[in-house]
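Visitor: Return atomic coordinates for the entry below.
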Amino acid sequence: MAEKYKKQDLSRASRLSVAPMMDWTDRHCRYFHRLLSAEALLYTEMVTAPALVRGGALHLLDHHPAEHPVALQLGGSDPAELAQAARLGAQAGYDEINLNCGCPSDRVQSGAFGAVLMRQPALVAECVAAMVEAVDVEVTVKCRIGVDDQKPEEILPDFLDQIRAAGCRRVTIHARMAWLDGLSPAENRTVPPLNHDLVRRMKAAFPDMHVSINGGIATLEQAQALLADGLDGVMIGRAAYHEPADILAAADPVIFGTGAARDPIAVARTMMPYIDDHLTSGGRLHQITRHMLGLFAGRPGARAWRRTLSEQGVRPGAGPEVVEAALEPIFDLMDRAAAE
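Guide: Sure, this is the predicted structure:
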């Protein structure tokens, strides 16, 4: 198990983080993303506290030592249960425990957690305090600027003030309202207008808190501009997943000032031993390669790469040879370009 990151190291890593995304940021995705960036902070999919504490689903905590720094995001609203789940996450080796106060899905609402908690800052503070007391790793919160008919300028400062008093010193704010009645989770990622300026103002109002911004950020240039505005970190979701070479492969030199941009072909090749290990343990190729479809997005050969992985990666018995076959059009186009 990797040595746990100290708070100052996590603060630096969270200058750029990859958002927790249900069905996307599983352990295979995170391992792949780590090969693209040695520095960025990675997050799990949301894991519910009841699943861990009542359901005993400890396999949801599985991760590879190479993923660090990596944070576990929990969903829940019972302080005692969240404290126990946080303890399980810390024991499993996660560097940070994050409380989800931003997910707008119906399933999350019915469980009385996620974005609906924006209406109950005192309960969130109680949850944070219980988690802080339970673990020796940092406890953080990811939230929205508000929900439904709330006025963000009024409720968000109070929300931040209460979680800060409970021991949270690092928060990620998704700069959109969440409409819990009338919009789907997908629509909640795009329809409510962005309010980056409000998040900037929250950083100014809470200078002692580490404030990261999330929502509508699609390029490293945007991330750099937001950091230059005084925000402490930028969290990127869909762009990091769908265009990982543009975001993560260049993140270390651009955002952290370390190393060089990673070569997507080298990253694909470096995945081979991991793929072999997964197949040997009874896994399927597509469980990994589905996360690699965007590796060459916007580059020559990207369509052939996606098609080969999508069509052949799901076949029974598919192995690393599928990845090699998907790379062939990339090499062919590179050879042609070199010859011209």
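Visitor: alpha carbons only for contacts and neighbour counts from here, please
Guide: OK.
Visitor: what about the closest residue to residue 81 other than its chain neighbours, how many residues close to it?
Guide: Using CA to CA, 6 or more residues apart in numbering and skipping residues adjacent in sequence, the residue nearest residue 81 is residue 49, 6.3 Å away. By the criterion of other CA atoms under 10 Å, residue 49 has 26 neighbours.
Visitor: Residue 49 touches residue 72, doesn't it?
Guide: No - applying CA atoms under 8 Å as the test, residue 49 and residue 72 come out as separate, 11.0 Å apart.
Visitor: Just list the residues touching the residue nearest to residue 81, thanks.
Guide: 74-76, 81-82, 85 (CA atoms under 8 Å, 6 or more residues apart in numbering).
Visitor: change it to 6 Å
Guide: 75-76, 82, 85 (CA atoms under 6 Å, 6 or more residues apart in numbering).
Visitor: of those residues, buried ones?
Guide: 75-76, 82, 85 (16 or more other CA atoms under 10 Å).
Visitor: Only the buried residues of the helix or strand containing residue 86, if you could.
Guide: Residue 86 belongs to helix 79-91 when assigned by DSSP states H and E. For helix 79-91, burial by neighbour count (16+ other CA under 10 Å) applies to 79, 81-90.
Visitor: repeat for stretch 161-180
Guide: 161-164, 166-180.
Visitor: hmm, who's touching that stretch?
Guide: 104, 125, 129, 140-148, 188, 192, 194-196, 209-215.
Visitor: just stretch 9-26 next, same as before
Guide: 39-45, 233-237.
Visitor: go on, stretch 79-86?
Guide: 49, 127, 130-131, 134.
Visitor: Include distance to residue 309 when you put those into CSV, please.
Guide: Below are the contacts of stretch 79-86 laid out as CSV (distance: CA to CA, whole Å):
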residue, distance to residue 309
49, 34
127, 43
130, 45
131, 41
134, 43
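Visitor: Another sequence for comparison is provided below:
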Amino acid sequence: MPYPAHRFSVAPMMEWTDRHCRVFHRLLTRRALLYTEMVTAQAVIHGPRERLLGFSQSEHPVALQLGGSEPKALAEAARIAADWGYDEINLNCGCPSDRVQDGRFGACLMAEPALVADCVAAMKAAVEVPVTVKCRIGIDDQDPEAALDALVEAVAAAGTDAVWVHARKAWLKGLSPKENRTIPPLDYDRVRRLKARRPDLFIGINGGIADLDTAEALAAELDGVMLGRAAYQNPGLLAAVDRRFYGAEADTDVFAAVEDFLAYAEARLGEGVPLQAMTRHILGLFAGRPGARRWRQILTVESHKPGAGTEVIRAALAALSARGEGEFVAGDGVAA
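Guide: Here you go, the predicted structure:
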């Protein structure tokens, strides 16, 4: 099946893009592709599937990111995920953490394009939904020209539907995962050259994209853009995505989105989910608006208290309204 026109996506981020985060992001953008946190293939096969894979139907289109390097296990995990209803299966070839390296997956797979191709081929044979790859431009002392081409050629031959490229190297020796998100220099031109070389393949770009103006400019040259920290820390910018990338007539009303999230939170509270597990994802919503600090403060302090309910969110909204002046434009402000 042809890969959909996912011009905008929110990156998979460990400990951030859980099901509560994704529901909130979906309330802000109806069209963007959302990704789960990375889940290992072995966890999918042997672990608690409802906790690891469960998601709301409102999240579609939603992709599961898998970690692993065993073709048979990845194929089984992909089949399970497709049966759960995921719209895409993505293979992580970009995470630089020590734990991921120890498991022989993530960015270290940049050094083994033939193995990655075997993994992709096995997953493609197991499912009908798109199978994609997210990678870096290279690792350690690799030449990004040769390394990225080698990986992309291998996975394209194996049938991958898309490649999302974080336009930095990953230094597996000497930099922490946090440092790997900022210290290696961005090289958007390398991704542009890849697209020029492979006009037939969906090439999306990720890394350091902090605002929608930059995202739009990159989307004009490539097939898709993926925002990570900026979308999480300043989710208000997602309210303009459907208009700017998909032709919607207007931005999403962020206050209406909060009201809808209140209903979601109320339902989850009834299932025993603590309020803080949900409010942590909405702290940056009003970045750039007068009263945003008070909004964050109320949510941060009050959500942790025993028995905290949705009245905390309403109190934060009231404080915001009392402090706010003038018109608020969704997506104004910068990521924290």
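Visitor: element containing the aligned residue in the second structure for residue 325 of the first structure?
Guide: In the second structure, residue 325 of the first structure lines up with residue 315, judged by TM-score structural alignment. Using DSSP H and E, residue 315 of the second structure sits in helix 311-323.
Visitor: still on that earlier bit, okay if I get the contacts of residue 49 of the first structure as CSV plus distance to residue 314 of the first structure?
Guide: Shown next, in CSV, are the contacts of residue 49 of the first structure (distance: CA to CA, whole Å):
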residue, distance to residue 314 of the first structure
75, 31
76, 34
82, 37
85, 34
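Visitor: which among these gets closest to residue 284 of the first structure?
Guide: residue 75 (28.2 Å; CA to CA).
Visitor: After alignment, which residue of the second structure pairs with that closest one?
Guide: Checking TM-score structural alignment: residue 75 of the first structure goes with residue 67.
Visitor: if we can go back for a sec, how about the residue nearest to residue 81 of the first structure, what's its match in the second structure?
Guide: Residue 49 of the first structure maps onto residue 41 in the second structure, by TM-score structural alignment.
Visitor: I'd like to know how far residue 83 of the first structure sits from residue 285 of the first structure.
Guide: Residue 83 of the first structure sits at a distance of 36 Å from residue 285 of the first structure (criterion: CA to CA, to the nearest Å).
Visitor: And residue 32 of the first structure, by the same measure?
Guide: 13 Å.
Visitor: what sits against residue 207 of the second structure?
Guide: 166-167.
Visitor: What are the boundaries of the strands in the first structure?
Guide: 16-18, 41-48, 70-75, 96-101, 138-147, 170-178, 210-214, 233-236 (DSSP state E).
Visitor: What span of the second structure is the longest one aligned with?
Guide: With the alignment judged by TM-score structural alignment, the segment of the second structure matched to strand 138-147 of the first structure spans residues 130-139.
Visitor: go on, the fourth one?
Guide: Residues 88-93 of the second structure are where strand 96-101 of the first structure lands when matched by TM-score structural alignment.
Visitor: Can you tell me what sits against the matching stretch?
Guide: Contacts of stretch 88-93 of the second structure (CA under 6 Å, 6+ apart): 63-67, 106-107, 109, 129-135.
Visitor: next one: stretch 238-249 of the second structure
Guide: 28-29, 250-252, 330.
Visitor: Relative to the second structure, what is the average displacement of the helix holding residue 86 of the first structure?
Guide: Comparison of helix 79-91 of the first structure with the second structure after fitting gives an average deviation of 0.3 Å (mean CA distance after the TM-score superposition for the first structure).
Visitor: So what angle separates the directions of that helix and strand 41-48?
Guide: 140 degrees (axes from the mean of the first three to the mean of the last three CA atoms, to 10 degrees).
Visitor: The first structure: matching residues for stretch 257-276 of the second structure?
Guide: Going by TM-score structural alignment: stretch 257-276 of the second structure matches residues 267-286.
Visitor: tell me which of the buried residues of helix 79-91 of the first structure is nearest to residue 299 of the first structure?
Guide: residue 89 (38.5 Å).
Visitor: For the stretch 101-250 of the second structure, which segments are assigned as helices?
Guide: 113-126, 144-157, 177-180, 188-197, 212-221, 229-233, 241-246 (DSSP state H, counting those that start in this stretch).
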